[in-house]
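Colleague: How does the following fold in three dimensions:
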Amino acid sequence: MAVTFTDLYTEAGLKSLEAYLSGKTYISGDQLTKDDIKVYAAVLEKPASSFPNVSKWYDCVSSQLAKSFPGKAAGVRVSNQAAPAAAPKAAAEDDDDLDLFGDETEEDKKAAEEIQAAKKPSAKKKESGKSSVLLDVKPWDDETDMKKLEEAVRSIEMEGLFWGASKLVPVGYGIKKLQIMLTIVDDLVSVDTLIEERLTVEPCDEWIQSCDIVAFNKI
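Modeller: Below is the predicted model of the structure:
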């Protein structure tokens, strides 16, 4: 993406995006791309009517995500206080190549190599599908140690689960959420099970209040 947008939770940041979207439907043209999903994930809620271009773009992206994840346009909320939601459906084939964090990291390369190595012994078997997931992990409050929260997340090890890039995103009132990528082997890992039985129970629930599936794409 030629233009980088920052501080989209502030009025100044939204003004920059508002000016850029003048005369445009999406960030990079007339179709939804990974650039739109990156920016969409950084916008905390639908902008006010004082930002008509951003508001229209936000609705378009939400609509496209709703087609990929029926009934769950902005993600699926699962917390250790509410009943678990249904698993999201896989994204449409047109979104299969979306790389939500951009450049591939060393961890991503290592994860891909490990997946390839695991497939070699059973080459005659039908290949298992893989999915890329963007997950929001929210702390209890502004006093939660986010470093320990991320350590707790990454400490979870499962066959077919590979943690990727992460970043902290401001939510408001001094609170930040952890946004993290993960790659899963579909036959081995259920994201719902990962959230319900590992991320939102002891010992992780000392730091983690809830988890949201922001995007779920077949790769």
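
Colleague: CA only for contacts and neighbour counts going forward, please
Modeller: Noted.

Colleague: so which strand or helix has K67?
Modeller: In the assignment (DSSP states H and E), K67 maps to helix 52-68.

Colleague: One more, so I can put them side by side:
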Amino acid sequence: GAMGFGDLKSPAGLQVLNDYLADKSYIEGYVPSQADVAVFEAVSSPPPADLCHALRWYNHIKSYEKEKASLPGVKKALGKYGPADVEDTT
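Modeller: Now for the predicted structure:
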């Protein structure tokens, strides 16, 4: 199955992102990384206020604007991030 957030410029994609971040601070791990940068860049504008987890994350990553290049990790294709498709157990 597919994984990832889908189109992060669409309400559906932002909803997936919001749900994903409901119990996480970052896209991967416990510190800001290139994973956050990649997803942040795909989200073209701040999420709506009702998607509070996504908005909190967006504003937090935005505060790292100056350090973006020095954050750890390797930026991968956007589809590599986000929720894995649960049916895909092979």
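
Colleague: What value does the TM-score take for this pair?
Modeller: In this superposition the chains share a TM-score of 0.71, using TM-score structural alignment, normalised by the length of structure 2; 75 aligned residues with a Cα RMSD of 1.9 Å.

Colleague: other SSEs contacting the helix holding K67 of structure 1?
Modeller: In terms of contacts (3 or more Cα pairs under 8 Å, 6 or more residues apart in numbering; DSSP states H and E), helix 52-68 of structure 1 is packed against helix 11-20, helix 34-42.

Colleague: and these as JSON lines, adding mean neighbour count?
Modeller: Below are the helices and strands packed on helix 52-68 of structure 1 laid out as JSON lines (neighbours: other Cα atoms under 10 Å):
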{"stretch": "helix 11-20", "mean neighbour count": "16"}
{"stretch": "helix 34-42", "mean neighbour count": "19"}
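
Colleague: Let's have those in TSV, adding distance to R154 of structure 1.
Modeller: Formatted as TSV, the helices and strands packed on helix 52-68 of structure 1 follow (distance: least, Cα to Cα, whole Å):
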stretch	distance to R154 of structure 1
helix 11-20	31
helix 34-42	21
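
Colleague: so which of these comes closest to K130 of structure 1?
Modeller: The closest of the helices and strands packed on helix 52-68 of structure 1 to K130 of structure 1 is helix 34-42. By Cα to Cα, the value is 18.2 Å.

Colleague: So what angle separates the directions of the closest one and helix 11-20?
Modeller: Counting by axes from the mean of the first three to the mean of the last three Cα atoms, to 10 degrees, helix 34-42 of structure 1 points 150 degrees away from the direction of helix 11-20.

Colleague: Mean distance of helix 34-42 of structure 1 to its aligned residues in structure 2, please.
Modeller: Superposed on structure 2, helix 34-42 of structure 1 shows a mean distance of 1.1 Å to its aligned residues (mean Cα distance after the TM-score superposition for structure 1).

Colleague: give the contact list for S16 of structure 1.
Modeller: F5 (Cα atoms under 8 Å, 6 or more residues apart in numbering).

Colleague: before we move on, the earlier item: I'd like to know which of the helices and strands packed on helix 52-68 of structure 1 lies nearest to I27 of structure 1.
Modeller: Across the helices and strands packed on helix 52-68 of structure 1, closest to I27 of structure 1 is helix 34-42 (Cα to Cα), at 5.7 Å.

Colleague: if we can go back for a sec, pull out the buried residues from the helix holding K67 of structure 1.
Modeller: Using 16 or more other Cα atoms under 10 Å as the test for burial, helix 52-68 of structure 1 gives N53, V54, S55, K56, W57, Y58, C60, V61, S62, L65, A66, S68.
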